[in-house]
Structure formats: C-alpha cells, structure tokens
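S.K.: With the input below, show me the fold.
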Amino acid sequence: MKTFDPQAMYSDWMSQLVNQKIWQDWMLPSSPLNQMQMPSGDMLKELGTLIEPATMTRLQSEYMQELGQLWQDFSVSKLPDLKDRRFAAPDWHNHAMHSYSAASYLLNARFLMALAEAVQAPAKTKQKIGFAVQQMIDAMSPANFLVTNPEAQSKLIESKGESLAKGISQMLADMQKGRISQTDESAFEVGKNVATSAGTVVFENKLFQLIQYQPATKTVHQRPLLMVPPCINKFYILDLQPENSVVHYAVEQGHTVFLVSWANPDESMADVTWDDYIEDGAIKAISVVQEISKQDKINAFGFCVGGTIISTALSVLADRGEDPAASLTLLTTLLDFSQTGVLDVFVDEMQVKMREQTIGQRGLLPGRDLASTFSALRANDLVWNYVQSNYLKGEAPPPFDLLYWNADSTNLPGPMFCWYLRNTYLENKLKQAGALTVAGSKVDLGKIDAPCFVYGSREDHIVPWQAAYASTSLLNPRHKSRNRFLLGASGHIAGVVNPPAKKKRSYWTNTQTGLDADKWFAGATEHPGSWWPEWADFLKEHGGKMVKAPAKPGSPDFPAIEVAPGRYVKVRAD
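M.R.: Sure thing, here's the model as predicted:
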C-alpha cells in the first residue's frame, strides 16, 4: 500500500472541486454512449493506490458488467430505470439519449463512491475523501448543465428563449449578492411578516438586545423563560410567523418569554471573544431577566450554538456558587463534540490554525462563508436544485419563510469563532470537567443544578441525534432521572419548527436516559404529531405558580427601548 499524507491529499482533492476538468472524460454524460469508458484521471489513479488490489479488481469487474448491460439495453432501445429524483421529470424518460446520459452518470457516480468507501485510510481521512467525492459527483450531474438537461431545453423552446434570458438575469443578480437565491426575498420583511410576535426591547449592549414578549394570557407562570438562539443565525427562526412560532407558542402557554437577539458583528466587534459571549451575553441576559421578573430562578432555553452558550454560562455561574436555572431546555445542541456529523470534514488542526492565524486575534468570519459551508452539506437540495430552477429554467423561487431566514446570515467575531472551533469541535474540551476556563471560572457541565429537557432531530446532519443525546450523560451525572430526552423526526430546523396545528411528523420518547443512544431508541415509543406539547408539559412543571401577567414590559431600571424585533436583527451581513 502507498504511504501518503492524508491532509495533503484531501487539500488537493478539495482544490479540484473548482477545477473539475479531469472528470469530464467520463462523468459528463453529454459524451456519446459509445465513448463511455472506465473513470480515469490523476485523482482516480491516486485513489486506486489506496485500495486493496483484490477490492479494486472486484469493483472494476462489477462496473464493467453494469456498463455492458447498460450498453446492451441501449442497443435494443430498452430505457433504463431512473430512480433518482433529479431525473423524475418525463423529459428524462421520453428521450433515449437523455435517459442514458442520466443512467451513465449514476453508474459512474456509484462506482466512484464505492471506490471512496473502499479506501484504506483513517476514519476521518476517509470521511473527508467521501465528502469531496460526493461534492464532485453532485456538481457534475447532467441536470446541472443546459446542454444535458432536457427539462431546461424544453422550457427554452416553449418560451422562445425567454426562460434562458430570465435565468441569466437571475444568475447575474445572485452574483451581485454573492449567493444563490433560494426564495423570493422581496416577499418578506423582518418585523412585518416574520419576527412579528408583539414585544419590547428592554435591554441592549454591544452583543445583544433582550426582547420581552407581550403576554397572551391574564395569568402567567411565575418563573420566566429565557430563550438563547444560535448566534450564527438570526433569532427569528424561533419566531417565523404566528402559526409556526416557538415564541408565540410559549407565550400562549402562559410564559413570560425573554429572548436574546444577537448583534450582527461588524469591525467594531472584531476582537470579541467567547468569554464575552458568555459573560456579557448569556450571563448578563440571565441577570437582567432575574431583575425584571424579580425571580431568582428562571427557565433557560438554548437552540443549537445557543444551547452550548447557555450551558457554558450556567456552568460558569455554578462555579461561582449560583444556580439560576429552574430548568434547562436544549434543542439540537452539542455539548459533547465526539460526533459532529459531516461538519467534521471542515475541522482539523491545519484548518483551525489557518483561521487562528488570519482572524484569531482580530477579524470577522463573514456570514456568507458559514452559509456556503452549510449549503455544501446538502448541495443537491441547497445549491444545484436552485441552479437548475433559477438559472437553467428561469423560474423565480417561491416565497418560503424558513429559506428567507436561512439566507439572512450573520458574521462572527474571529477570536470567538476560533476559540469555539478549537476547544469544542477540534479538542472536545467542553465535556471534560475543569478542562476549560471561561470568564475566569472552571467549566463543569455536571455542576448545573437543573432538570433538563434535551431534544434531537433524527435526520439532523449538523447535530446528529446521538450527539444531542450524549448531553444526558454530562448533565446531572449523579441524578440522570432529572434528564429527559426526546427525539423528533426530520432535520436540524424542520424537526424543531414543527407546530402542533400542522399535525406533521412524529417523535419518540423513552424515560430511560441512562442507556446508550441505540438502546434508548430501541426501547423508545413513537408518537404522531408535534413534540411541542411534551415540552410545554415540562415547562409547566418547572414554571412555578400562576401569577398576574405583567402590566408592562421591563422595569424602572430597564425601561422600554424600542418595539420588537428591534434594530439588531435587521442588520444584514450582505
């Protein structure tokens, strides 16, 4: 077997995502079928040196058999069975050459992925190779090119060229924005038809604004609910529109809801650290909520990175002898970074060092960089699908509130991002009691004294549900019966934003949280519909007695600043 440098090879492969000329000999299905041949090229040769010879021979033999069968079917006009949804439209099945073009692409794609899976390499290197290969395969689909996309060609003819003209216009507009449009962004306005829950900004500093929402009931639970959303996106994923708003739902359940609206960093925040986000962000928000509500105990809530932030803050406070949380809710949150899904391909010593050298002391990570990374994780759905519809077919993307939010990205301060990247994703120190010092205090998640509701999404590609479940081993280690884990269907966002009225999807419960993840799921019970009512019951249990709803927001020390959603959320990164 060849001795090789895994990182150097991976870097070389990723660079070829831009220059894909070597794939055109075999992957581009616009070539006549009788010119099809075994995949070739420098990358394929290098990959072959990392595979056992017997395995390589077997895969080549299987490939040639399938290729021969495809050619034989073509010679007798037997159309291939295209089960890939990218080729579901009738145009792919009504034209023999396009049908065989798609079939040859799928055959070559299967062969290349089989080679990637057969590589003899460390697990992380193998994962990176597979990711790079999958990115190339997705990019080279015949559906992505006008010359090989019969749907786009039909539309071009039917519209007498208008579809292509519109597609080019939309592509040029997107180039100006620096991103692909996934929705009709003109259909939404923050504060007008998204982020519309009635409320008031009652505190602000350079890091965040604190919103207090208007009560919807005459009486409310004594203990308020503080929601900490991720700082890598805008908060209104939790308040899209009334019918799918987590905020609106919580207010309707009789909770006084406070929410952190993070600032969208500019150069004035280029030196902000992770310690700042904990001390001047989450801990300050807790303090203000306590003072306004006149309650020592509050219900704490964190979503994604917001969950990591609020958990760290509560651990810091525990080290200082304070226990402000009556309960803790964590949605799709990582505390143990042992399993980080496909995001792991972007994190290694070399890449982290590169970020530290460029923005580790001062600088910004542009929101568009984060957005591009997350889109790459689901390239067919979030990139190539829109290339085909927006540019090749000239179709305008329909309005969709969730995708509008997805495009409203935020920057991150370089020092904060680099600390987070190294100490969590790379070195996984957050789960180690005492391994980190944050805001002058030792971090020990096991010292957080609060019952915990932990949620994971079964198809989550950002926070694998098993990784979310791992939090139950870190929280309340001596009293795990205080932890509750619930698994929802769908992905990172759609699984969370699943209101009861929609009667969609399902969720799984199992009161035994001391098991490993697979055993937990094996013993879990599936329930139809939304998991939100289960969470509402948990909050009710820890919300305290019912009291008269506050007559007005804030307090004498924290007067109203402006109406929700406030100024900070309206600052765009682009």
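
S.K.: drop to CA atoms for contacts and neighbour counts, all remaining ones
M.R.: OK.

S.K.: residue contacts, the residue positioned nearest the centre of the chain?
M.R.: Geometric centre of the chain, nearest residue: I462, 4.8 Å, by C-alpha atoms, centre = their mean. I462 makes contacts with T340, G341, V342, L343, H492, as judged by C-alpha atoms under 8 Å, 6 or more residues apart in numbering.

S.K.: Now for those, which sits with the most neighbours around it?
M.R.: Within the contacts of I462, most neighbours by other C-alpha atoms under 10 Å means H492, with 23 neighbours.

S.K.: Excluding chain neighbours, what is closest to it?
M.R.: In space, and not counting its chain neighbours, H492 is closest to D460: 4.6 Å by C-alpha to C-alpha, 6 or more residues apart in numbering.

S.K.: Next secondary structure element downstream of the host helix or strand of M64?
M.R.: In the assignment (DSSP states H and E), M64 maps to helix 53-75. Downstream of helix 53-75, the next assigned helix or strand under DSSP H and E is helix 90-94.

S.K.: Tell me the buried residues in that next one?
M.R.: Residues of helix 90-94 classed as buried: D91, W92, H93 (neighbour count, 16 or more other C-alpha atoms under 10 Å).

S.K.: structure for this one too, so we can compare:
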Amino acid sequence: MFRAVDRVAAAMAANATGGISPTALWLAYSDWLVHLSRSPGKQAELVIKAWLKTGRLAAYALRRALTDDETPNCIEPLPGDSRFRAEAWQEPPFSLWYQAFLVTQQWWHNATHDVPGVSPHHENVVSFSTRQVLDVFSPSNCIFTNPEVINRALQTGGRSFVDGFQRFLDEFSRNLNGEPPPGTDKFRVGKDVAVTPGKVVYRNHLIELIQYAPSTGSVHPEPLLIVPAWIMKFYILDLSPENSLIRYLVGQGFSVFCISWRNVTAADRNLGLDDYRRLGVMAALGAIGAIVPDSKIHGIGYCLGGTLLSIAAAAMAHVADERLASITLLAAQTDFSEPGELELFIDHSQLESLEGLMWQRGYLPAFHMAGAFQLLRSNDLIWSRMLRHYLMGEAPAVNDLIAWNADATRLPYRMHSEYLRSLFLNSDLAAGRYVVDEHPVAIQNIRAPIFAVGTEWDHIAPWPSVYKIHYLSDTDVTFVLTSGGHNAGIVSEPGHLGRHYWFAHTMAEDPCLHADRWSERAEFREGSWWPAWVEWLEARSSRERVPPPAMGAPGRGLPVLADAPGTYVYQR
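M.R.: Below is the predicted model:
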C-alpha cells in the first residue's frame, strides 16, 4: 500500500514535469556548485579564461571595425554545428553576435567540466543541460539576430513569416488530434512502404511473423530471422523498394522471416522483457523450424531487438540449443556501461519519475522516447527544424524514413522498467547476472559467429558501445563501422552516394583490441556494407541451394493468416 502511494505521488510529479525528474537535475547542479565553490584553482582558471576570451573577442571586433580585409574568426563552430555556415553570418554585426555566442558556449563548457570531485554522471548532466539552455539563446534562433531569417523575410515581403505561422498552427493541430505530420500520407504502409511480398504465417499476442516470398528459383538452406526493436515499427528495414533491406536479402537468395511487434496498450502493462524473448524470438524460431525443418537459422537483431536476440542466444547456449547458425547485431548494445548521452536521461531518480508515469498509464508514450532522442541532437532535430519551418517558412522535406519515424509505438510498463533497471543501469547482461528461466546467462557462452554493425554518428547506440561485443564474446566477431546514424547507417543500400565503412574480422583466439586501435587497423571500403554482409552470410551457409520453402506450414498448424505487412503494423 505504501509503495502504491509513492507511485501515485511520482506519477503526479512526472505529469507536471513531462517525465523529467527535478530532483535528478537538482542533485547534479548541487554536486557541481558545491565542488566548484570549494575549488579556488578552478575558479581562478575560469576568471582568467573569461578575461582572455573577452579580450580575444574584443580584438576580433576591433579588427573587423578597422579593416575591410577578411578577418580570421576568433573561434570556429564545433564539428557538426552547421548553424552559422551561411555567408550572411560573416557580415557584421551578425559575425560578432555568433562569435560572442560561441565564446560564451566554450566558457560554459570549461565551467561545467573538470571540476574536482564532481561525479562523471552529474558532470555530464550539468554540461548537457547547460548546453540546452544556451542553445535557446543562440542568435540563430532569434528573428532579429539571424541574417538568414531577415533576408528571407525581405525576399518574400514577409510571406515567410505568414507561411511559417500557418505551418505551426497546422502541426500544432495535428499533434492535438494525434494526426501524422503533413506529407507522410505519401508513404502509406502496404502501398508505398513495407511492400515486399510475403505472408503472415504465425501470430500470438505479441508478434506476427512474416515470411517473405522468394524472388529467386533457389535459396540458401538456412533462413534468416529478423528481430527489429519494438520501440519502432519493423518496416524501417522494408521502406521503399529501392532501399528495403528485406527486399535486398530476398533478392540475394535468402528465405527471410521478420517479426512485427504488437503496438501495446495499457492492458499489456505486465508484459516483461522475458515475455518478449519467449513470445518473440523463441516463438519465431519455433515457427520457422516447422516451416524449414532440420535447418539452422541466421538471427539478425536491430537496436533493442539485437539486445533481445543476444539474450535469447545466450540462454540457448546455456541449454545447448544450437539452432542459430550466426548472429548479426545491427546498432545493438550488449554492454550498457557506456551508452553515450542517452544515459543522461537515466539514473535512479529519473527512473523513479519515469516509472511513476508508466505505472499510471500502463506504458511509456511514444512521444517521451522520441523527445529524448531529439534532445540528444537538438540543433539538428529541434532548433534547425523550427528555424527552417517556422521562421523561414520552408516546407519540410518528407521521405520514407521521416514518415516511418512518425509512426511511433508504445512500450509496456513492466518491460521498459526491467530493461532500464537490469540492462541499462546495472548492465546485468554484460556482467553475467541476467537471469533466464532461473539461470544467469552469459554472452561468453555463445559459439555462433557474430557480425556486428556500428554507425559513426549514432546518438542512441554509440559505436564504441556496440563494439564491446568483442569484450564479452568468445567467438569469431566481424565488425563493421559504417557512415551515417542509427537509422540511416543501417538503411544504406548499394548505390547510395557518399557511403563508406570500415571492416575487420577478429577470430576467437585473436587478442582483443580497444575500439580506437581497431579503427586504426580496420580496412576502409567505399560504398554500402550490405554486400559484404551478404558475402559473410553466404560463407556461413550451406553451399548448395535448395528450392524455396512453402509459405507457412498448414500441416503443422501454421497456415497463412494474412498478406504482408500483416495487421499489427497498422495499430495506432
């Protein structure tokens, strides 16, 4: 009873703060302020840096005022910061304003880092939060200090403001009514995206299993099982025909199966992480075994689906279940001890607030997860978008990936709580403490070869964290580091301009290298990593091809239930 009272109080507070724990922020800033106040050396350093930066900025302003020659900037934007790239920013007074902002931003970076005694987590929280506040006051976000906005308004006679305001009202109305963003109706599921032919051959409360129709006369004997994350719809891997990973694999002569997860409701609040393993991965393996008997299966997991596949594989190894021919992990973490900036949103105080919110509703709303991901790249996903769409009146570009991203899903209360506490906070899987069927399981027990893919600009599963599969496994690991981010790096079809990747194979008996050393020794290749992966899969498949399997297995209780992409994918 007393715990229930705490849950109600946490839920009320979380609703008022949007799921953010004020206590977590207070603890972080208190830790920083108390230690800064007790560090006279750090204080003196900051005072000297303030004087030096102010003098450097004043000298820059004076040179710009006294000479018409091009004056070197006193500070350059950080890599990836594109807010001030336009030529208009190099003209006074805009050049001085953005230089002053960057100098201020740099000083606050110094102020929030390397304060003696501050815990690393609190330091990261303070630095990240302070950066978010500073970005609000960036000259790029103000009508009167952004030359691009001013020039656009002059060119259109103010029409850009009218168009931007109308777009704001339209998107605000759509958000209130739960409608998708404008333009996404051009990418209809089953019509424009997720159109690879196939059939639903198995269904339970949590998944539909899709078997894709063969497009070649013969296939490799070993089928593929794709386990996508349930924080997204599965068709990220089956977007438009030209960039569908599933269609590509089918075209390479593989029998492809893919899980489509149910979009849970409050009634599913008690579904746990092990339910996703049993009703998801294990149920799908059983169904595939009935359709393609006496054949091993290549397992493929994307993001959290890869984490779940790793858990399932470790549990299978514990009972000598050798059905997996290989394991592919796409932007998937198995060790969460260094998960990148996403850890800023997860500590015990923050989790208590989040659990209160989920306990009340029965699930985590999709917009909470999306909001956290957007904050990690706020300049690109929030401020730049507002600038272009609302202040400059530009129509947003919509493609299949953006339309898919708007098709959000919910996460059940129990599962997400178990995931965050056991895997994220405690890293139980990496430590060999994660329990399946009353027995702890270990990644080290997996003997199937592993192909792991990390992406250069991943803000959800940073590639050094994905790389840690090398430290945990005791099998052959082939690792690819590809250009792009968490989604675009995986959806990297052959022919996509500007793609490249690094590739290296590590045998089980080889010494394990640190991620930095690996990247120095890996082979650089231009183009998509998909063909290299297919070659790897083929090398671990039987040499002789066989006729494609039948769709489903009616004689074994697996009749065709529906056409792909099934019914669960349409749940809102």
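
S.K.: quick revisit: what's around the residue nearest to H492 of structure 1, how many residues?
M.R.: 21.

S.K.: Ok, L487 of structure 1 next?
M.R.: 25.

S.K.: a strand runs through it, doesn't it?
M.R.: Yes: residue state for L487 of structure 1 (DSSP: H, G, I helix; E, B strand; the rest coil) corresponds to a strand.

S.K.: Contacts only, for the counterpart of it in structure 2.
M.R.: L487 of structure 1 maps onto L481 of structure 2 when the alignment is built from TM-score structural alignment. By C-alpha under 8 Å, 6+ apart, the contact set of L481 of structure 2 is V453, G454, T455, E456, W463, Y501, W502, F503.

S.K.: Take those residues and keep only those in strands.
M.R.: V453, G454, T455, Y501, W502, F503 (DSSP state E).

S.K.: doesn't S186 of structure 1 fall inside a strand?
M.R.: No: counting by three-state DSSP, S186 of structure 1 is not found in a strand; it is helix.

S.K.: Just give me the match in structure 2 for it.
M.R.: Match for S186 of structure 1 (TM-score structural alignment): D185.

S.K.: If you tally nearby residues, what's the number for that match?
M.R.: Look at D185 of structure 2: counted by other C-alpha under 10 Å, it has 12 neighbours.

S.K.: Between the ones in strands among the contacts of L481 of structure 2, which sits nearest A553 of structure 2?
M.R.: When these are compared for distance to A553 of structure 2 (C-alpha to C-alpha), V453 wins out at 33.2 Å.

S.K.: The closest one matches what in structure 1?
M.R.: Aligned partner of V453 of structure 2 by TM-score structural alignment: Y455.

S.K.: from what I can see that match touches L328, true?
M.R.: No: the pair Y455 of structure 1 / L328 is not scored as a contact, 11.2 Å apart, by C-alpha atoms under 8 Å.

S.K.: Which residue in structure 2 aligns with S154 of structure 1?
M.R.: S154 of structure 1 maps onto N151 in structure 2, by TM-score structural alignment.

S.K.: so that match, which of the three states?
M.R.: helix.

S.K.: Can you get me a residue count around it?
M.R.: 14.

S.K.: Stretch 538-558 of structure 1 spans what distance, first to last residue?
M.R.: End-to-end distance of stretch 538-558 of structure 1 (C-alpha to C-alpha, to the nearest Å): 29 Å.

S.K.: residues making contact with it?
M.R.: 200, 202-203, 212-215, 217-224, 255-256, 292, 299, 326-327, 453, 559-560.

S.K.: can you give me how far stretch 350-359 of structure 2 is from the chain middle?
M.R.: 21 Å (C-alpha atoms, centre = their mean, to the nearest Å).

S.K.: what about that stretch, how far off from structure 1?
M.R.: Its matched residues in structure 1 lie on average 3.0 Å from stretch 350-359 of structure 2 after superposition (mean C-alpha distance after the TM-score superposition for structure 1).

S.K.: what comes into contact with that stretch?
M.R.: 7-15, 19-21, 23-24, 364, 412-413, 417, 420.

S.K.: Repeat that for stretch 369-388 of structure 2.
M.R.: Residues outside stretch 369-388 of structure 2 that contact it (C-alpha under 8 Å, 6+ apart) are 81, 83, 132, 135, 140-141, 149, 341-342, 345, 394, 459-460.

S.K.: mind listing what the nearest residue to P396 of structure 2 once chain neighbours are set aside touches?
M.R.: Closest residue in space to P396 of structure 2, ignoring its immediate chain neighbours: H389 at 6.4 Å, by C-alpha to C-alpha, 6+ apart. Counting by C-alpha under 8 Å, 6+ apart, H389 of structure 2 touches G164, R167, A395, P396.

S.K.: what residue of structure 1 takes the place of the second one?
M.R.: Right, the one you point to is R167 of structure 2. R167 of structure 2 maps onto Q170 in structure 1, by TM-score structural alignment.

S.K.: repeat for E45 of structure 2
M.R.: Match for E45 of structure 2 (TM-score structural alignment): T55.

S.K.: Report the contact partners of its match.
M.R.: Contacts of T55 of structure 1 (C-alpha under 8 Å, 6+ apart): A118.

S.K.: Check the gap between it and W535 of structure 1 for me.
M.R.: For T55 of structure 1, the distance to W535 of structure 1 - C-alpha to C-alpha - is 50 Å.

S.K.: circling back: by neighbour count, which of the ones in strands among the contacts of L481 of structure 2 wins?
M.R.: G454 (30 neighbours).

S.K.: on that earlier part again, which of the contacts of stretch 369-388 of structure 2 sit farthest apart?
M.R.: V149 and F345 (33.1 Å).

S.K.: Between the two, which has more neighbouring residues?
M.R.: Shown here are V149 of structure 2 and F345; by other C-alpha under 10 Å, V149 has more neighbours (23 against 17).

S.K.: Nearest spatial neighbour of the more buried one, chain-adjacent residues omitted?
M.R.: Using C-alpha to C-alpha, 6+ apart, the nearest residue to V149 of structure 2 is M392, at 5.6 Å.

S.K.: What's the match for that neighbour in structure 1?
M.R.: So, by TM-score structural alignment, M392 of structure 2 is matched to K393.

S.K.: Could you do L96 of structure 2 as well?
M.R.: Match for L96 of structure 2 (TM-score structural alignment): Y100.

S.K.: how about that match, secondary structure?
M.R.: Note that with three-state DSSP, the state of Y100 of structure 1 is helix.

S.K.: roughly how far apart are it and M136 of structure 1?
M.R.: Y100 of structure 1 is 20 Å from M136 of structure 1, by C-alpha to C-alpha.
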